[in-house]
Every structure is written in C-alpha cells, then in structure tokens.
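**Student:** Just the structure for this:
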Amino acid sequence: MGSHQKPSTAGKPIRCKAAVCRVAGAPLVMEEVTVAPPQAHEARIRIVCTSLCQSDVTFWKLKDFPGITPRILGHEAIGIVESVGAEVTELTEGDTVIPVFLPDCGECSDCLSKKSNLCSKLPFKVSPWMPRDGTSRFTDLDGNTIHHFLSVSSFSEYTVVDIAHLTKIDLDGDVQMNRACLLSCGISTGVGAAWRTADVEEGTTVVIFGLGSIGLAVAEGARIRGAARIIGIDMKPEKFDVGQLEDFRVQMVALSCLECIELQVINEMTEGGADYCFECVGLPSLMEEAYACCRKGWGKTIVLGVARPMSEMKLECFEVLHSGKILTGSLFGGLKPKSDIPMLLKRYMDRDLELDKFVTHELDFKEINTAFDLLIEGKSLRCVMWMDR
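**Tutor:** Have a look, this model is predicted:
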C-alpha cells in the first residue's frame, strides 16, 4: 500500500480562516479568505499560534488612516513556512519562523551597523500593503482586497510575509511555540529596551510607566541586568495582583493622576530622579512625566508606547538644555530580529529569561474577540491563541 501524501499547495491560492476587522472598533469577523502564493522575496506561513498586543487594539480602534478596513490585524506570532517565492534562499518549506514588524534586510548600512536596527532598504511603515510592491496577498471570497497590518497579519491561519520580516529559529524540544511566539514583539521590545537602548547598569534605579506586558518585560530585562530598584507606575492598581508584581520584582506605585505632587513623590523615592525611565503606554503626557522623573545629568528616558498618529509631546527648551537628560525612542527595543531573537530564545532555554509568567490566558483562535476584551479590561498580559487546537 502506498502512503497518502498531502498534495502540495505551493504556487496555489489557499483558502483559510481569518479574523477580519471590517469596522473600526467592532468585533472581528471570522471568515474565509484567500491567501495568494508568495511573490519574490516572500514566504507563505502557516501560523501556529498568535498573541494579542496593545498595538493591535490601538489600530483596531482607528477610523482614520493609518487605520483602514477591511484589514487582518495581528503581528505577534510563530509559524511554519508553507512555501517560498522566487529569490528566497535562506528559508525552505517546513522551517519554523517568527515574523517581526521591524524589517532586517541584512544588506543595508543600517542593518550591517551595530548602531541601529532601523532598516533603510525597507523602512518601517504602518502600511496596509506588502513592503516591496505595495499590493495585498489577501482577498475575501468576493475577490475584494483585504489589507495587511505591520507586514505580518497573523490573525489568519495563513499569511504572506517578506523575508526581511522573518527570523528562522530552531526550537529545542523543551521550548513550546506558545512561548517562543512572545519574542515576536512585546517581550523582545521591553527586554531589548532595557538591555540595548537604555543599557541598564547594575545597582541603578528604574521607573516604568505602564505595567502591561511591555512594561513588565522592561522589568524582566532590568532584573537580569541587576537593577537595584524597579518601580512600576500604573493608574489601575487592580490590574494585576501584588503577588504577580512581586514575581517581576516590581514595586507598585498607583497614581490616580500624574500631578506635580505625585511626581515629587517619585523623585523623592528615587532620591532626585531615576537613572532610567520607560514610558510603555503611548500617552504624550506620560512621556513628558517620565522625562520629568529622570535624573538630571545622566538620566535616560526611553519611549516604547505607541501613541495615536500625529500626537505631540512638549518639553521646555530650557529644561532640555540645562538638565543634561537623554530622551529616545526604541522600536523593537533596539534589537536586530534575525540575530537577537535566537539569542533571547537561548536565554529562555537556559532559564535566564522568563517567558512563562507573561502568558495569562490561552484560547482557541475562534475566541479572539474574548482575547480583545481581556486585554482592554486589563485582565490579561499576553493571551496566546492557538490556530488549530
């Protein structure tokens, strides 16, 4: 008797389930879509599991561009290569990959430099299209275009991703995909910001504005670096129980609103200001307050939160000139995906980096709207959704 081998889908359109954002802020619609074959420099990925990030919620709510509908959101995931397009040599069918919103072409001067992780060949954009040809690989069953999100669109059983946005990994037998997928965005961003962008030093004081998963990932990175004190500031003290915060070595400070007297309290707690401040919410007012809480002379403020498009923050020129502080942004924590994600995965396998405690919920893909509710209500850090369980 011969073996029954599954017919190859390479080069052919694939029909699959996807959670489509049809109306901004409305529940996602689970529907069947068509995913075109990959073009040159692209791979089609079978998503194994995906998790929900606050950035997905931010853009899900947007009614004006760069918000756009219909769209397949999702950008934190792990998957298996189903097929590759022309001129793809570094990936092959069956490879395990982590898609990342930030490109890493490996060829331009920025990608080759240790000073930057901002690719100049394929600059990061919040685009509804594939990065090289400005078209979509998604259509609905009526043939209408469905837009991409952050070059990933992981809320689909299959997606097409440019190879500059894919990192190949080798999973150890003890490493599960529902943990490795966290390195696709939030955890890498927070840990990387502490390690690369801030370069947190042993014995220093860290203040984190916003205790979501990115803020707690900053705390994890600061813990590994040997920070003496990690203070977490959040306006929702009920979000996570005290025991959970203790797991992250975070000293909780709950502020009803950020007023001068409360900022004075933070500065008194840090004896003149923190060595490092991290804004992990995406509010211009919090970015300003984080800068105000930073120690004069050498303090660094790192902005990680994704603010609404066209948002502005205001700083006094006198303060900037005379305080000697540093203010900087940090996309993907300053990490280079293709080299740093495997490094973080090894740190996890060596039990040096914690991932398990970030996963507060695991659901089936069809329950994706429940995952949105959990995150919006502050009941979830990372909710991992299995595409086929």
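**Student:** okay, CA-based contacts and neighbour counts for the rest of this
**Tutor:** Will do.
**Student:** give me every residue that touches the residue lying closest to V306 once chain neighbours are set aside.
**Tutor:** Distance criterion C-alpha to C-alpha, 6 or more residues apart in numbering; nearest residue to V306, sequence neighbours excluded, is G282 at 4.4 Å. If you count contacts by C-alpha atoms under 8 Å, 6 or more residues apart in numbering, G282 has them with 303-308.
**Student:** repeat for C293
**Tutor:** Counted by C-alpha under 8 Å, 6+ apart, C293 has contacts 263, 266-267, 273-274, 277.
**Student:** Which of those sits closest to L102?
**Tutor:** C277 (23.4 Å; C-alpha to C-alpha).
**Student:** Is that closest one in a helix, a strand, or coil?
**Tutor:** Secondary structure assignment for C277 (DSSP: H, G, I helix; E, B strand; the rest coil): strand.
**Student:** I'd assumed E289 was in contact with it.
**Tutor:** No. Counting by C-alpha atoms under 8 Å, C277 stays clear of E289, with 9.5 Å between them.
**Student:** before we move on, back to that, what separation do you get for the residue nearest to V306 and L327?
**Tutor:** Using C-alpha to C-alpha, to the nearest Å, we find G282 at a distance of 15 Å from L327.
**Student:** I'd like the structure of this one too, to check against the first:
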Amino acid sequence: MSSTAGQVIKCKAAVVWEAGKPLVIEEVEVAPPQKMEVRLKILFTSLCHTDVYFWEGKDCGERRRGVTELVQSDHVLPVFKGECGDRAHCKSEESNMCSLLEDQHDRGVMINDEKPRFSIKGKPIYHFVGTSTFSEYTVVHAGCVAKINPLAPLDKVCVLSCGISTGLGATLNVAKPKKGSSVAIFGLGTIGLAEPLFGASRVIGVDLNPSRFEEAKRFGVTEFVNPKDHNKKVQEVIVEMTDGGVDRSVECTGNVDAMISAFECVHDGWGVAVLVGVPHKDAIFKTPPMNFLNERTLKGTFFGNYKPRSHLPSVVEMYMNKELEVEKFITHEVSFL
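**Tutor:** Have a look, this model is predicted:
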C-alpha cells in the first residue's frame, strides 16, 4: 500500500450498472483519499439483506490529512453509519446518528468534492452506502471506519459491520427486556436471530417462512407464529397467546404491516416495540392514537444504536471473549473472483 500512496490504484470490483441487474466484475480505478478519508484494502466482506434491498432498487489502509486515529496496517471495519465526532448527535449518549454522515444511502459521492473515488476509463462509478466493500480497494470517510483488535479474525468479524450488531444493539441498547419477560421477533433472518435473549421466558418468532422455525430454535426462539396460518391479524394472535401482549417486540423485516403488528402486539402499560427493518420510502405507519395513550412505546433504531467508532470495537471484543457467536450466522464463503 505504501508504494501506491497518493496514486490511483487499479483493482477488481463488483459493479451494478442498473438496479436489479447482475453484478459484473470490472477493473476500476480507485483514486487516493482526500481530507478526512481513508483508502482501505478489503480482505473480507459480508452481504446483508439491506444490500439486496438497495440493489433491487426498492484491512489495511491509506489515510489522508486530518485523520489521526488510523495508521497503515490497522485492522478496521467500514460501517455504513458514520461518527464524525464533532456534531451534536455524535456527542450525545442517546443517539448514534451523525448529521454530517447520515445520508450515506443516497449520496454516492464523497463529501469533500461531491465526486466518487471510483472510475472506469474516466467514467464515474458511484459509491454504495458510504463503504463500497465489493471492491478490492475502497475509499471511505474516516468517520465510517472502526479500528478493531488486530487479532480478531477478519473473515468472521466482518459480519459485525451490519446485521449481527444491529440485532444485538436493538435488544441491548433499545428494547432492554427484563429477565423473565416475553419477546416477539418479527423476521427470523440474521438480524432477528441476533437478538440476545438472555433471561427471556418466552420468545415468539414471527415469519412467513416455516422452514426457518427449526433453525431458529438453536438461537433461543421458543414459539412460532406464521401469519398465513391465521384468519386474524398476527398481533391479535400474539395478544391472545400472551394474555394481553408481549413485553417487548423487535421488527426486522422492513415491511410496514409487520411494523404495525409489532407495535400493536406489545402489552399496554409497559410494552416497547423497536423497529429495525428499513421500509419502503413511501410507506406509511398507521395505528390508533390510543395505542400510545395506553402507554405503549414505539422506538426505531439504525445499527442498534451503536456508534461505529466508539462502540463497534467493544462488540468485536465480545466475540473475542466468547460472549458472542458469529460463526453460526455464516452459511457460505464465496471467493470474490
């Protein structure tokens, strides 16, 4: 990397030329980083369902001036959530938002000059959610890079950059179920199954795919509800099962109807529903206002309320200390080229 510092690097990248079209392996040119940017060598990456959502249209590095926390040879995780460290959200203990780096999903270019760092024969190739890890080299804002334990196996902890951390934080940081409580999880994918359920007495998994139920038992789910098996709303089914509703629910699908069900299935007086899935931009959430007046709480979270630079290294340490399993979430390993 040192021999290419300040120079354009040519490498392979998987490029989507049109929404929903197959990925194509192309040779791209990766420009050197500018102020507060780093260029990373991607050794391993992972695929999240949110990646597929945007695709469908619905680690050593080179640093640049202003970057003081990172040096070449650091092991890092690039994250779609940013933490510049200077704005009000970054300084707040109650939020993991960052007003400078919050619109990564739509930007496609770097903040400094509103241009991408990728190109093919002079044609600009745009960035994806601020990370673009389907490239052998990428350029990201330094606020989207978490420096981690160099002993952590990168082929395992790369999955902590999105789904697992999101599910983990949604419970530990947002829902915060008490020991002996009941929990409903809507969507039994990686995020849903990453919910830490220590101490919960009942864990109800809700999914339209019954083939997921058997596997979900390994993750602590005790009961299952398939909405297609009932002629009433799934929230009504859960309320009847639990004598008034669950203590906590976590919605992990991004389907607005599932979001409404997750909120309406929690118990009045103390029930808390947490929305994790990413809905369609035009989706509208509708529920009777009395659900709020009856002391139900609705919360939302991106990336489990983890600040990437401040908190993600500690999540990696949870794995290193055998407090968190990630291997069971890895089903396939595929060569990039």
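**Student:** related to what we said a few turns ago, can you say which helix or strand has the residue nearest to V306 of the first structure in it?
**Tutor:** For G282 of the first structure, there is no enclosing helix or strand under DSSP states H and E.
**Student:** just checking, what residue in the second structure corresponds to it?
**Tutor:** Counting by TM-score structural alignment, G282 of the first structure lines up with G254 in the second structure.
**Student:** picking up where we left off before, from the contacts of G282 of the first structure, list the buried ones, please.
**Tutor:** 303-307 (16 or more other C-alpha atoms under 10 Å).
**Student:** Give the aligned equivalent of L62 of the first structure in the second structure.
**Tutor:** Under TM-score structural alignment, L62 of the first structure pairs with G57 in the second structure.
**Student:** Can you tell me the closest non-neighbouring residue to its match?
**Tutor:** Among residues not flanking G57 of the second structure along the chain, A19 sits closest, at 5.1 Å (C-alpha to C-alpha, 6+ apart).
**Student:** before we move on, what about Q34 of the second structure?
**Tutor:** R64 (5.7 Å).
**Student:** Please say which position in the first structure the one you found maps to.
**Tutor:** R64 of the second structure maps onto G85 in the first structure, with residues paired by TM-score structural alignment.
**Student:** And V237 of the second structure, by the same measure?
**Tutor:** Under the alignment by TM-score structural alignment, V237 of the second structure pairs with V265 in the first structure.
**Student:** tell me the SS of that match?
**Tutor:** Assigned with three-state DSSP, V265 of the first structure falls in the helix class.
**Student:** Roughly how far does it sit from G212 of the first structure?
**Tutor:** The spacing between V265 of the first structure and G212 of the first structure, counted by C-alpha to C-alpha, is 22 Å.
**Student:** So the two - more neighbours on which side?
**Tutor:** Using other C-alpha atoms under 10 Å, the more surrounded residue of V265 of the first structure and G212 is G212, with 24 against 13.
**Student:** Tell me which residue of the second structure lines up with the more buried one.
**Tutor:** Counting by TM-score structural alignment, the partner of G212 of the first structure is G189.
**Student:** Please apply the same query to D234 of the first structure.
**Tutor:** In the second structure, D234 of the first structure lines up with D207, judged by TM-score structural alignment.
**Student:** and that match, how many residues sit next to it?
**Tutor:** For D207 of the second structure, the neighbour count with other C-alpha under 10 Å is 21.
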